[in-house]
Structures are given as C-alpha cells and as structure tokens.
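Asks: what follows is a predicted structure for the sequence shown.
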Amino acid sequence: MDLKKLSDTFRARGFKVDIFDDEHEASKFILAECENLNVGMGGSVTLSETGIADLLLKRGNAHWHFRNGDRGEIRAAAEAEVYISGINAISQTGEIVNIDGVGNRVSAAIYGANRKKVIFVCGINKITDTLEKALWRAKNVASPLNAKRLKRATPYAAKADKCYNCNSPERICKVTAIFTRPTGDNVQTHIVIIKKTLGF
C-alpha cells in the first residue's frame, strides 16, 4: 500500500487528501473544516467508530439518521453545506466506490443545492490496488457485513461471506457509485484517510 501514490493520484484528479495516524487527529481536522457550517452525514460505521459523528452532533450543527432512522434527518443531511460519508472502497488508481440501499448517501455525496464541501472518511482497510478490486471489496466485504448488521432478509446477511447477487427487495446494494473526480464547480471534496482498520 502506497499512501503517497494514492494521494498524488487523487490530488491530480482534483481531490484534497489528508492522512492521519489516528481518529483523534482526523476528528480535529474535520471539526475545523465544518466550523460554522451545517453538516449532513451518511450512514457509516466508520463515523460511529471514530467518534466523529458524536463530536459533530454534540456541537449541534449536524444531521444524522444512522441511529434513529429519522427520514427527516436524511432530507436535512442532503441539504447541508457539508456532507460527510464513509467509503466502501478506494483504489490506488483513483476511484472511490460506494454502494447504497436507499440512495441517500451516494446522492448527497454527488450533489447538494447548498453544498460547499464533501468529506470522505476511511481507514486503510478500504484501500485496494485497482477499481476492479474496489468493486469486489464493496460487494463482497462491505455489503455482506452491513446487511448482517442491519438484519436484512438476504442470503449474504445470513452468512456475511460474499455477494450472492440476490433479487431481494431488502438487498442493500441497489446503487453503486464510482467517484472519479469531485462533482460541482465550487465544491471542495476531501478524502480523509486514517491509518487504522475502520468500518466495513
């Protein structure tokens, strides 16, 4: 894993990249980036594990449906000035892959009428060599574990071992987004990498 190569690749594509040794350093950076701005967050085990979500919620300027399932919070998050999301996989070749069941997480990361910044947060366990491996990881590692966590009635939720390409209405891999460049002319897009194993 070559973090410098990964950083250089994404910076050449217009992303801002910051790498931190731990979640405490990353949290300070993200809080500073979000100061005096309204924040929306997508469902993310990484944001929960690192404490980033709790810090933003405590500050009182954040919207997150992840714990209470409030659909109103999904709408408010989509309209926020800053949107923060985890990542299912990120490749050394310059792609971010996110899979979604509802669509709120990928759509809000792509576009928001009031959007000023998008911040993607991930641990080093999400890094892959190629786009193909990133797609494989998102489908066969992240999705089964998330389906199990959410207790979905799908084959991979029961076994949490791989994608079965099921046709269940409860499948969580209904939408796959591949980010190759930031979207929006005036939207800063940050990638925050933490040198730890985080999330699924």
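Replies: Sure, I can see it. Numbering: from 1, shown residues only.
Asks: from here on, contacts and neighbour counts on C-alpha atoms
Replies: Fine.
Asks: separation between the closest residue to Lys126 other than its chain neighbours and Glu95?
Replies: Once flanking residues are discounted, Lys126 sits nearest to Ala89: 4.7 Å by C-alpha to C-alpha, 6 or more residues apart in numbering. Using C-alpha to C-alpha, to the nearest Å, one gets 8 Å for the distance from Ala89 to Glu95.
Asks: same check on Arg75?
Replies: 27 Å.
Asks: which one's more surrounded, those two?
Replies: Each of Arg75 and Glu95 has its neighbours counted (other C-alpha atoms under 10 Å); Glu95 has more, 24 against 16.
Asks: can you give me the neighbour number for the closest residue in space to that one that isn't next to it in sequence?
Replies: The spatial neighbour of Glu95 that comes closest, neighbours along the chain excluded (C-alpha to C-alpha, 6+ apart), is Thr180 at 5.0 Å. By other C-alpha under 10 Å, 15 other residues sit near Thr180.
Asks: helices of the chain, start to end?
Replies: Secondary structure of the chain (DSSP state H): helices at 3-12, 23-33, 45-50, 52-59, 71-78, 104-110, 131-137, 143-149, 155-159.
Asks: my read: the residue nearest to Glu95 touches Thr93, true?
Replies: No: using C-alpha atoms under 8 Å, Thr180 is not in contact with Thr93, being 9.5 Å away.
Asks: what sits closest to the one residue sitting closest to the centre of the chain if chain neighbours are left out?
Replies: Nearest residue to the geometric centre of the chain (C-alpha atoms, centre = their mean): Gly86, 2.0 Å. Spatial nearest neighbour of Gly86, excluding adjacent residues (C-alpha to C-alpha, 6+ apart): Val121 at 4.9 Å.
Asks: neighbours of that neighbour, how many?
Replies: 24.
Asks: so what's it up against?
Replies: Thr46, Leu47, Ile84, Ser85, Gly86, Ile87, Ile191, Val192, Ile193, Ile194 (C-alpha atoms under 8 Å, 6 or more residues apart in numbering).
Asks: comparison target, given below:
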Amino acid sequence: MEVLKKIYKKHGFELICVPTQEEALSVAMSFIKPHMSIGMGGSTTVKQIGLYDYVTSRKDITLYNQYEPGISMEENMQRRRQGLVSDLFICGTNALTKNGELVNADGSGNRVAAQIFGPKKVLIIAGINKLVENVEEGFKRIHDVASPKNIERMNNVAISMGKEPRYTMSNIGKKFAYINGDEEGRTTIILVDEELGY
C-alpha cells in the first residue's frame, strides 16, 4: 500500500489506508470540525461505516443534507448546490485505479462536480473492492457492478415508498468523470481493506 500512497500523492491526492471500517470512521471523524459547512454525495459506503449517522448527529456544523426525509425536491436541489461550495464534501467513488485516478458516474452530477471543483476539501471513502487496474476497468466496473446494484437499490426504495421504479442504466449514470489529479491537500481518500458499497 505504500507504493499506492506514493502514486496517489504524485496526483495530488492523500491516500489513507486502513484495515477496517471502524478505523475508517475514526479517521473520517477527525476531518469534521465545529462550524464547518458540509455537503454529501450519495454513498452506501459512507452509510456503512457509520459516517452518515455521525455527521447528521453533529449539532455544531452546517450540514446540507439532501437525504433528509420529508424535504421537497426544490429543497433537495438547493442543498445539493450548497454542498458544492461547502468546507468539506463527503462521498464515495465508483472506482479508483492503481495508477492514481478516480472514475465515477453520477445521475444528477453533484457528486462528480464536487470531486472536480467547488468544496474546499473532499473526503472520499472507498472499500478495497473499488480498486481496479486502470481507467478502462473503472468504467467496466461502473457498467457491470456499481450501476446494476444501484439501480436495484434505488428501485426498491421507490417501491417501498409506493412509487413507480424508474431507474435504469440510461438515467442513473448520465454524467461521467475521470479525475487524474487534484490540487495538493484538497482531496483525501480513505481506502478500507474491506468490501464496502457498490
């Protein structure tokens, strides 16, 4: 993993490797400071390690939480926009390569937009299952693994809310991003040696 850290450092990313999701949560919590504004991108991994619950429990931060139950779609979109100019943006990634690159697909685009530019700092949480050889494998992973699982999850949520399932391969990943580097110090990736998320 030391070689991988050096590769990511050359691309401007800080890569922190941890063995468990419990340790990932502990490290991630250290990034949350009082009076911060925080945006979030959709991430099963962030929820799995307990970071979503931790952030939503903090009363000393401003959280632009588009996932808060009961808010209107107008409020949801406003919070997504506010997240793009936050102090910290927390999200997952669809794939990260052994060459130090990030590969993502997004429906609305707020997650990939934030990874590229806007928030002062970006914190990405990823399981070891997201690590791929190269960009081509990253896009293949999105098509073959991440998208089908996300479509199933999101349609199941819609059905449980009494709505028609409407998510398909054509609308879940309309915006794609390949990121080959960032301003040094802006993006930190916590890579967990466990399979997490999709």
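Replies: Here it is on my side, so go on. Small disclaimer: the values here were computed from a predicted structure and weren't measured.
Asks: before we move on, the earlier item: how near is the residue nearest to the centre of structure 1 to Ile30 of structure 1?
Replies: From Gly86 of structure 1 to Ile30 of structure 1 the distance is 13 Å (C-alpha to C-alpha).
Asks: overlap of the contact sets of these two?
Replies: With C-alpha under 8 Å, 6+ apart, Gly86 of structure 1 and Ile30 have no common neighbours.
Asks: Ser143 of structure 1 maps to what in structure 2?
Replies: Aligned counterpart of Ser143 of structure 1 in structure 2: Ser147 (TM-score structural alignment).
Asks: neighbours of the residue nearest to Ile151 of structure 2 when sequence neighbours are not counted, how many?
Replies: Spatial nearest neighbour of Ile151 of structure 2, excluding adjacent residues (C-alpha to C-alpha, 6+ apart): Tyr167 at 5.6 Å. Using other C-alpha under 10 Å, Tyr167 of structure 2 has 20 neighbouring residues.
Asks: Tyr167 of structure 2 contacts Met154, correct?
Replies: Yes: with contact defined as C-alpha under 8 Å, Tyr167 of structure 2 reaches Met154; the gap is 6.9 Å.
Asks: what's the end-to-end length of stretch 48-68 of structure 1?
Replies: Stretch 48-68 of structure 1 has an end-to-end distance of 13 Å (C-alpha to C-alpha).
Asks: what of stretch 1-15 of structure 2?
Replies: Across stretch 1-15 of structure 2, first to last residue, C-alpha to C-alpha, it's 9 Å.
Asks: quick one, what contacts Thr128 of structure 1?
Replies: Ala89, Ile90, Ser91, Gln92, Ala134.
Asks: that one maps to what in structure 2?
Replies: Using TM-score structural alignment, the equivalent of Thr128 of structure 1 in structure 2 is Val132.
Asks: what number of residues lie near Arg149 of structure 1?
Replies: So Arg149 of structure 1, with other C-alpha under 10 Å, has 12 neighbours.
Asks: not counting sequence-adjacent ones, nearest residue to it?
Replies: Ala157 (7.8 Å).
Asks: hang on, that neighbour packs against Pro144?
Replies: Yes: using C-alpha under 8 Å, Ala157 of structure 1 is in contact with Pro144, at 5.6 Å.
Asks: those two: who's more crowded?
Replies: Between Ala157 of structure 1 and Pro144, counting by other C-alpha under 10 Å, Pro144 is the more crowded of the two (28 against 24).
Asks: right, and the more buried one touches Arg152 too?
Replies: No: with contact defined as C-alpha under 8 Å, Pro144 of structure 1 does not reach Arg152; the gap is 9.6 Å.
Asks: around Thr197 of structure 1, count how many other residues there are.
Replies: Using other C-alpha under 10 Å: Thr197 of structure 1 sits among 12 other residues.
Asks: please name the residues that touch it.
Replies: Here Thr197 of structure 1 is in contact with Gly123, Ile124, Asn125 (criterion: C-alpha under 8 Å, 6+ apart).
Asks: could you dump the helices of structure 1 into a markdown table with distance to Cys173 of structure 1 added?
Replies: Below are those laid out as a markdown table (distance: least, C-alpha to C-alpha, whole Å):
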| stretch | distance to Cys173 of structure 1 |
| --- | --- |
| helix 3-12 | 25 |
| helix 23-33 | 28 |
| helix 45-50 | 16 |
| helix 52-59 | 23 |
| helix 71-78 | 18 |
| helix 104-110 | 12 |
| helix 131-137 | 11 |
| helix 143-149 | 7 |
| helix 155-159 | 11 |
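Asks: show me the contacts for the spatially closest residue to Leu37 of structure 1 that is not a sequence neighbour.
Replies: Nearest non-adjacent residue to Leu37 of structure 1, counting by C-alpha to C-alpha, 6+ apart: Glu81, 6.2 Å away. Glu81 of structure 1 makes contacts with Leu37, Asn38, Val39, Gly40, Gly112, Asn114, Arg115, Lys116, Lys117, as judged by C-alpha under 8 Å, 6+ apart.
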